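A.B. asks: I need the structure of the sequence given here:
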Amino acid sequence: MAQIVGIGLLVLLLAFFTVFTYYAPHGDKAMGALAAAAIATFLVEALQSFVIGDIFSLGFFQEAGTEAGLLSGVIVAFLVALTMGVNPLNAAIIAVSCGGIGLIPGFFAAYLISFVVKYMERKIPNGLDFIVVVIVIVPITRLIGLLLTPLVDASLLNIGNIIVVATEASPILMGLLLGGIITVVGTSPLSSMALTALLGLTGIPMAVGSLAAFGSAFINSTLFHKLKIGNMKSVLSVAVEPLSKADVVSANPIPIYVTNFVGGGLSGIVIAYSGLVNDAPGTATPTAGLLVLFGYNPAAQVIIYAVIVAVISGVVGYIGSHFFRNYPVRNTDFD
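C.D. replies: So this is what the prediction gives:
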């Protein structure tokens, strides 16, 4: 029952972000800002702290990565406000009000308050508007972010329950669900890096998440190329980091999410029995997901299973592109 509830919640969240991209004012641009913020914080944290810092025991890089990860709410608030047309100074003021707030609450807080600030900028003389933003908007923005935080945390914890239950029940089920979920979330604005970091995954589950994310590069690049989603730049971008094209993914959810879940699930089953471990939470991303495994496992073992996952993912991506060949592709302005 827990698996059904968790999967249903995940589908609901993904559906919400898809509708948001289509119909919310400036939805596609805001989604692009959200993806950029996740890359600027969680990917920096993963590479600097967990890959370079942990593997080579370099405290400077560990600290740099950790600090980057703590700024997710601030960065997303700034980028969203800026994208929405708020002037840079007011966008920065909105951003600092989200200190200590997570990525998703910061995103919605900045998105909602940006409409108010843009209206104020039109009505209040230049030079006076930022005083009003400091006095009035900062506490309101922070309050919105704090109120949204428990709702976001509850959603992530419910998804995490799937992992716990499935791990206890069967490695096959765990590998299927976790591998599928990680690759789907990795292509969505929720961010697989944020999910695995907040859940604190380690060991075999994190190995499943990180290597399945690596495999998603082959799934998504094949889908984008075959279905002509975006241009060649989009194909390369989604292979390196799926979040970089989160706006395009949200606009074409069915072929991308379905194919990713199948490919990630099959790869997850293989990884669950591989013996690989990963004790670095938050590294569910194609680049860092592969590199960090070398710090916890024999190099030959990592390479063998990386090749297996790449083959599985490439084949599934090709089959998915054939199955969805008549799907009406929607490209966004970000292409």
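A.B. asks: all contacts plus neighbour counts: C-alpha atoms, from now on.
C.D. replies: Will do.
A.B. asks: need the contact list for Pro105.
C.D. replies: Listed by C-alpha atoms under 8 Å, 6 or more residues apart in numbering, the contact partners of Pro105 are Gly73, Ile144, Gly145, Leu146, Leu148, Thr149, Val152.
A.B. asks: which of those residues count as buried?
C.D. replies: Neighbour-count burial (16 or more other C-alpha atoms under 10 Å) applied to these gives Gly73, Ile144, Gly145, Leu146, Leu148, Thr149.
A.B. asks: how many other residues sit next to Pro298?
C.D. replies: If you count neighbours by other C-alpha atoms under 10 Å, Pro298 ends up with 11.
A.B. asks: no, scratch that, I was asking about Gly106
C.D. replies: For Gly106, using other C-alpha under 10 Å, the count is 32.
A.B. asks: please give me the structure for this one as well, since I'd like to look at both together:
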Amino acid sequence: MEILKGVVLLFVVLAGFSLFSLKMPKGSKAMGALAGAATASFLVEAFHYFVGGDLFGIEFLKGLGAASGSMGGVAAAALVPIALGVNPTYAVLVGASVAGFGIIPGFLAGYVLSFVVPKIEEKVPQGADLIAVIVLAAPLARFVATISDPVVNATLLNIGKIIENAANTSPIIMGIVLGGVITMVATAPLSSMALTAMLGLTGVPMAIGALSVMGSSFMNGVLFHKLFKDRSTTIAVAIEPLTQADLISANPIPVYVTNFIGGAMTGVIIAKVGLINNAIGTATPIAGLMVMYGFNDAKTVTIVAVACAITGLIAGTIGGMVFKNFKLKSVAEVRGAN
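C.D. replies: Got it, this is the predicted structure:
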């Protein structure tokens, strides 16, 4: 029941945020900004706190990482309004107003204020709008973060804990589910970093997220080379799948199916070995691999990483063979080239 509950709730979260991206006003741009906030805060924390600080013992870098990791809410509350066209000064004001809150309360505050601040600018005479934003928008931003924080703790973070417990109970099953889902989400606009940050995943689930996404770089490199035969696209998707979101969205079946199967295969390997990763939101190829060395034996991480890369290459090759006659939209068709 614990496993079933974890899987069901994971798909509920995915469905909810997919609907948010597709149906809410400017939802896709907001989710992209959330992924950017995770990059600006959690990735810096991962590199400097866990690698530079814990692994190499440099206290200055550890302090830098700790400071960056605590700013997830501020980054989200500022980047979302900027992405949605709000004056950068007012966007940073909104971000500063939610200092001390997590990334999801900050995200929600930034999203709500993205529609409130332009209304204030529209209704209040120029010159007085700054005072109005300070008096009205700043308290409202902190109010939204305050009321959403307990809800986030009771839902998203609790779901993350359920998934972590399920992974410890049955690592193979959760390796398949998490490896497949997180790798597939890494190619979708939602972003694997944003998903794992929202759920607050740590331990084995976060290790599955980090190394399965690392393996997907090799998988997608081979898959795109075989299907699209475009060198720049192949290199770009291997480095960061989100750069090719338009091409992936136009060809979802071959990309998502291959990524789910390949991710599930690598997820089983990672779960079977029992690697851990306590750096939240590090489901990303390069940083995810680097952070793993801060929590596990270096030799074991290297062996598993090589195994994930080889698995990714195999899955990408098989996917390229299976879908070679599938009707695809080419790079030129998707991007309007002659």
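A.B. asks: quick one: which of the contacts of Pro105 of structure 1 is nearest Leu82 of structure 1?
C.D. replies: Gly73 (14.2 Å; C-alpha to C-alpha).
A.B. asks: give me the most central residue, structure 1.
C.D. replies: Nearest to the mean C-alpha position of structure 1, counting by C-alpha atoms, centre = their mean, stands Ser191 at 1.3 Å.
A.B. asks: mind checking what secondary structure the nearest residue to Asp54 of structure 2 once chain neighbours are set aside has?
C.D. replies: The shortest distance from Asp54 of structure 2 to any non-neighbouring residue, by C-alpha to C-alpha, 6 or more residues apart in numbering, is to Gly294 (6.4 Å). Under the three-state scheme (DSSP: H, G, I helix; E, B strand; the rest coil), Gly294 of structure 2 adopts coil.
A.B. asks: count of residues packed around Ala299 of structure 1?
C.D. replies: Ala299 of structure 1 - counted by other C-alpha under 10 Å - has 11 other residues nearby.
A.B. asks: ditto for Val240 of structure 1
C.D. replies: Around Val240 of structure 1 there are 19 residues (other C-alpha under 10 Å).
A.B. asks: how close does Ala169 of structure 1 sit to Gly209 of structure 1?
C.D. replies: Distance, Ala169 of structure 1 to Gly209 of structure 1, using C-alpha to C-alpha, to the nearest Å: 18 Å.
A.B. asks: who's more crowded, the two?
C.D. replies: Remark: of Ala169 of structure 1 and Gly209, Gly209 carries more neighbours, 37 against 11, as counted by other C-alpha under 10 Å.
A.B. asks: that one contacts Pro286, correct?
C.D. replies: No: in this structure, Gly209 of structure 1 is not within contact of Pro286 by C-alpha atoms under 8 Å, at 10.0 Å.
A.B. asks: so how far is Leu211 of structure 1 from the nearest residue to Ile94 of structure 1 once chain neighbours are set aside?
C.D. replies: If the residues on either side of it in the chain are set aside, Ile94 of structure 1 comes closest to Val138, at 6.1 Å by C-alpha to C-alpha, 6+ apart. Between Val138 of structure 1 and Leu211 of structure 1 the computed distance is 40 Å (C-alpha to C-alpha).
A.B. asks: how many residues are close by the residue nearest to Asp54 of structure 2?
C.D. replies: Neighbours around Gly294 of structure 2, by other C-alpha under 10 Å: 24.
A.B. asks: wait, it touches Val51, no?
C.D. replies: Yes: the pair Gly294 of structure 2 / Val51 is scored as a contact, 5.6 Å apart, by C-alpha under 8 Å.
A.B. asks: quick check: longest helix of structure 1.
C.D. replies: helix 138-169 (DSSP state H).
A.B. asks: now do that one: distance to the chain's middle.
C.D. replies: 14 Å (C-alpha atoms, centre = their mean, to the nearest Å).
A.B. asks: could you do stretch 118-132 of structure 2 as well?
C.D. replies: The answer for stretch 118-132 of structure 2 is 35 Å, by C-alpha atoms, centre = their mean.
A.B. asks: between the two ends of that stretch, how far is it?
C.D. replies: Stretch 118-132 of structure 2 has its terminal residues 11 Å apart, counting by C-alpha to C-alpha.
A.B. asks: now swap in stretch 151-160 of structure 2 and tell me
C.D. replies: Taking C-alpha to C-alpha, stretch 151-160 of structure 2 runs 14 Å from one end to the other.
A.B. asks: then stretch 235-247 of structure 2?
C.D. replies: Using C-alpha to C-alpha, the two ends of stretch 235-247 of structure 2 sit 14 Å apart.
A.B. asks: any idea how far it is from the chain center?
C.D. replies: 14 Å.
A.B. asks: could you pull out the strands for the stretch 51-200 of structure 2?
C.D. replies: Counting by DSSP state E, counting those that start in this stretch, the stretch 51-200 of structure 2 forms no strands at all.
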